[in-house]
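A.B. asks: The following block contains a protein sequence and its predicted model.
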Amino acid sequence: MAITGIGSGMDVNGMVKALLNAEAAPKTLQLDRLEKATTTKVSALGQFRSALSTFQESLEKLNDPALFEKRSATSSAKDIVSITADSKAVAGNYNVQVFNLAQTSKVALAGVDNARDALGSGTLTINVGEESLDIDVADGSLTDIRDAINAAGKEMGLSATIVTDPSGASGSRLVLSSTTSGTDTDISVAVSADATGELGGLAFAPPSGVDADFQPSPLDAENPRAARVISYSRDANFAVDGINLSSASNTVEDAIEGVTLTLKAAQSKEALDNAETVSLGVSQDKAGVKKSITDFVDAYNKMLDSVSALTNVTSVGGDDGEPLAAALVGDSSVRSFMSAMRSELGSPAAGEGIRILADLGISTQRDGKLGVDSDKLDKALDDNFEQVNSFFTGEQGLMARLDNKIKPYTETGGILENRTKALQNTLSGVDDQRESLTLRLGKLESRLFAQFNAMDALVSQMSSTSSFLTAQLDSLPGVVNQNKK
């Protein structure tokens, strides 16, 4: 490619470049503007769709009937008894007394000299209530027996440890613990009749008829290695509204329908003697419903902020400045959506009582956002809880109606997705036009260089001819060359 014409001395490359730029500039500027506007609108539609989807999630939460079925449960002494309630629970108040907690069984078997010494052979049968576990021992030590119990007793909640007296008086003991609480689930140990060695000494049956307030007694000074009960299994004993009840577990699920009581501590003797009770309350979870309603209002206002940002016109430089218009100013999809929202929010529901948002203390403010009168909402929840439920939930509820207005915009193959695809096709068209422009400019460049090079060659030829004629004329007789001195 020539930079300067050989014959003419002209800047051929610069001239061709200038002509190409002049040819490309209008189309390039047009394509740049179209690409920028289209890309901005694609991004704006994406933000709009995201704002609608987020608002749609808040509708789903408030349209859940389970929200209105939840119960709030309170206890005046959570350290003694806590309470939870499900949708089956009836609102009410209860007085509870806790006499004693359910307890599990724990026993220490007879002590031996050394936990690693072989005790003999035979079969240990460990009973926990109606469940039993057989441990076969073949010249095994206390350590071997412990390991076998821990491996085989997991499913029935039985575990074993070894406690050793450093002084040697009590020796090494196998301590058995059960996770099964309730009366008649004490641990006992039987040894097979064919047992050998010291294995038979591990047999143990807890004494019966022990008082509920049993506390482990000090070691027997005469026989410090004797087997002993550390704790007896027993039921929890408590009273609900003066009715005495018992439970094998400290988690009580069937005393009051839909209510779960967790007994955590027995009341003091003084409290029981004074007939002190723990007050429990079950009520509809109005606070949870109120929060969900205010969350819906906040979500609507947040969506409105997003829409406003996408449709704003901002003045720049006073009255003479050209205003900046957001990407979706005057957009038909946004206008039709917001019109549908405002219409649905103002449409009264069928039936009596709660028919419009204003009945709940929710009204439209000057800026188009929703505001909440907390006192009026509380009163509506207190006086017309079920009507509030039907106003928001169900196929004809406000949340479902709003959701039906949003779906055509956010669903797959919906309005916004189809518009985005059309804009993306426009961007693809811009790329195609740029490619076509590049090809056309390439051909134009080749043609211009060919023309300029041909012109340069012609100028060069004419220059040579001129030089030849000048030389011939200068050599003719009688011709005076003015350049000669």
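C.D. replies: That came through fine.

A.B. asks: only C-alpha atoms for contact and neighbour calcs from this point on.
C.D. replies: Fine.

A.B. asks: in terms of contact, does S141 touch R116 like I think?
C.D. replies: Yes: using C-alpha atoms under 8 Å, S141 makes contact with R116 at a distance of 5.1 Å.

A.B. asks: Those two - which one has more neighbours?
C.D. replies: A count of neighbours by other C-alpha atoms under 10 Å puts S141 above the other of S141 and R116, at 20 against 13.

A.B. asks: Skipping adjacent residues, who's closest to that one in space?
C.D. replies: A118 (4.3 Å; C-alpha to C-alpha, 6 or more residues apart in numbering).

A.B. asks: How many residues are close by the one you found?
C.D. replies: 18.

A.B. asks: That one against V137, yeah?
C.D. replies: No: with contact defined as C-alpha under 8 Å, A118 does not count as touching V137 (9.8 Å).

A.B. asks: hmm, back to that, list the residues that contact the residue nearest to S141.
C.D. replies: D139, G140, S141, L142 (C-alpha atoms under 8 Å, 6 or more residues apart in numbering).

A.B. asks: taking those residues one by one, which sit in helices?
C.D. replies: Those of the contacts of A118 mapping onto helices are L142, per DSSP state H.

A.B. asks: and after the helix or strand that contains G14, which helix or strand comes next?
C.D. replies: If you go by DSSP states H and E, G14 is part of helix 12-62. Where DSSP H and E defines the elements, the next helix or strand beyond helix 12-62 is helix 65-69.

A.B. asks: another one to put next to it:
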Amino acid sequence: MAFSSIDPAYLAQQYTQIERSSKDEVLKAQQSRFTTLLSSYQKLETSLGSMRDLLESFTKDKELLSNTASTSADTVLAVTAGGDAVAGNYEIFVQQLAQNHQMSLAFNSTDTLPTDGQFELTVAGKSFAVNLSTLPSGAGLTDLASAINNAADNSGVQATVMRSGTQSYLVLTSKESGAANAISMNFVAGADTSGADIGAAVTAATELKAAQDAIVKVGAQNPITVTSASNKLDDVIAGVTIDLKKAQAGTDQPVQISVQQDPKAVEDKLKKFVDSYNALVKQINSDPSLKSDTMARSISSQMRQSFQKLYQGATLSSVGIEFDRNGVLSVDSDKMAKALADNPAKVEQMLVADNSLFSGLQDSLEPYTKRYGLMKDKQKTLQASLDMVTEKQKRHDYSMDLVYKRYLSQFTQMQVTIAQLESSMSQFG
């Protein structure tokens, strides 16, 4: 086969590939490394953010303990206990429930209202008025109710219209319960001297439900009487919320309320943290690019150091938080239950208070997870490195394109020259 039949483009491509291959491999390896590490850090940032949020959910209110509350008569009252409730048994007698004041007004005509006078309403010392002259022409009770409800300075009255046969009523209800929220009314006559004003239009006013406070008695012997404008009692028993449902008869026995510690709930909270911590450590250790990276190793190391400190003069192992020989964190249920039984406040102080385990972990993560923190800096650096490699690759591609064109020109010229020689030699053939 004559050399003149060889494709110059093929030869140029082969020679160019030989010349560029070594640098291509270097740039490709760098690009792969930075891309992989950047992706790993983006995922790690998400995990650290989740850990930060979880820790904050514990330390925000500095509350870890959980209690359960039960009642001997859930038709009379419901009860819930917060972490700061004191375990014990309590007795409550519900003498009466708090009520919203409610009144009905009958009018001599429900089709149209007078166009003169003001209807003043007062609740809890705050008054507002509806001027009938501002209502639409031919306004009825529905228009009056709407004007009351939409008044900008409405001090706490809800108005509705009710009908019984041919008679309609304007029903006024205080928005808040309690004796202090009773509704008082005042009819202010207008300029019309014929008596055709709001006061003359009302034929009857009836109290449907009295404004009253809830009254409960705490204790069986020499009980303490407590009054409340609401049927939700938050401060009768510290840390316990009581929702009153029904008043008791005088012959009824007081309702028994029992508040007990709930160590299982505390353990469940801690296991949620433990699972999150173990997953984070596994993410770092199982990712080759993170495991060999200084910053990722530093994060893992700083978090681990928090577990080695003393809190309230005690080790975390003493309350059941410990590592196994493989470095996996766990909660020992028996140790935790005993610690909670012996001194629940100390456990809470060790884990969620100031200078506790969780606050220490927050402090160690804060430089990394804050808005313009080390994680963002790391990713910016990696992205800059990746961009630099990409730019190097572009310049290398451009340079190799010139090399290809040079080879192509050389081989093309060689092909032409050899073809000419072959043609000359054939004439002597």
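C.D. replies: The structure has been received and is ready for your questions. Everything quoted here is computed from the prediction, not taken from an experiment.

A.B. asks: related to what we said a few turns ago, distance from the chain centre to the helix holding G14 of structure 1, please.
C.D. replies: Counting by C-alpha atoms, centre = their mean, to the nearest Å, helix 12-62 of structure 1 is centred 34 Å from the centre of its parent chain.

A.B. asks: cool, and stretch 11-18 of structure 1?
C.D. replies: 63 Å.

A.B. asks: rewinding a little: overlap of the contact sets of S141 and R116 of structure 1?
C.D. replies: By C-alpha under 8 Å, 6+ apart, no residue touches both S141 of structure 1 and R116.

A.B. asks: hang on, the earlier thing: quick check: which helices or strands does the helix holding G14 of structure 1 pack against?
C.D. replies: In terms of contacts (3 or more C-alpha pairs under 8 Å, 6 or more residues apart in numbering; DSSP states H and E), helix 12-62 of structure 1 is packed against helix 286-311, helix 398-410, helix 415-475.

A.B. asks: need the helices for the stretch 151-300 of structure 1, in chain order.
C.D. replies: Assigned by DSSP state H, counting those that start in this stretch, the stretch 151-300 of structure 1 shows helices spanning 269-273, 286-311.

A.B. asks: helices or strands up against the longest one?
C.D. replies: The one in question is helix 286-311 of structure 1. Helix 286-311 of structure 1 packs on helix 12-62, helix 65-69, strand 370-372, helix 374-383, going by 3+ C-alpha pairs under 8 Å, 6+ apart.

A.B. asks: Quick one: those as JSON lines, columns for distance to S308 of structure 1 and mean neighbour count too.
C.D. replies: Formatted as JSON lines, those follow (distance: least, C-alpha to C-alpha, whole Å; neighbours: other C-alpha atoms under 10 Å):
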{"stretch": "helix 12-62", "distance to S308 of structure 1": "10", "mean neighbour count": "17"}
{"stretch": "helix 65-69", "distance to S308 of structure 1": "32", "mean neighbour count": "16"}
{"stretch": "strand 370-372", "distance to S308 of structure 1": "15", "mean neighbour count": "18"}
{"stretch": "helix 374-383", "distance to S308 of structure 1": "26", "mean neighbour count": "16"}
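
A.B. asks: So which of the ones you listed is nearest R434 of structure 1?
C.D. replies: helix 12-62 (7.6 Å; C-alpha to C-alpha).

A.B. asks: what's the mean deviation for the closest one versus structure 2?
C.D. replies: In this overlay with structure 2, the average offset of helix 12-62 of structure 1 from its partner residues is 3.0 Å by mean C-alpha distance after the TM-score superposition for structure 1.

A.B. asks: T110 of structure 2 - how many residues pack around it?
C.D. replies: The number of residues near T110 of structure 2, taken as other C-alpha under 10 Å, comes to 18.

A.B. asks: most centrally placed residue in structure 1?
C.D. replies: E57 (12.4 Å; C-alpha atoms, centre = their mean).

A.B. asks: I'd like the distance from it to S292 of structure 1, if you could.
C.D. replies: Plainly put, E57 of structure 1 is 12 Å away from S292 of structure 1 if you go by C-alpha to C-alpha, to the nearest Å.

A.B. asks: If you count neighbours, what's buried in stretch 89-98 of structure 2?
C.D. replies: Y90, E91, I92, F93, V94, Q95, Q96, L97, A98 (16 or more other C-alpha atoms under 10 Å).

A.B. asks: Now the two most distant members of those.
C.D. replies: That would be Y90 and A98, which, of the buried residues of stretch 89-98 of structure 2, are the farthest apart (C-alpha to C-alpha) at 21.3 Å.

A.B. asks: Of the helices of the stretch 151-300 of structure 1, give the one that comes closest to L423 of structure 1.
C.D. replies: If we rank the helices of the stretch 151-300 of structure 1 by C-alpha to C-alpha, the stretch that ends up nearest is helix 286-311, at 17.1 Å.

A.B. asks: For whichever helix or strand comes after the closest one, grab the matching residue range in structure 2.
C.D. replies: Sequence-wise, the next helix or strand downstream of helix 286-311 of structure 1 (DSSP H and E) is strand 313-314. Per the alignment by TM-score structural alignment, strand 313-314 of structure 1 matches no residues in structure 2.
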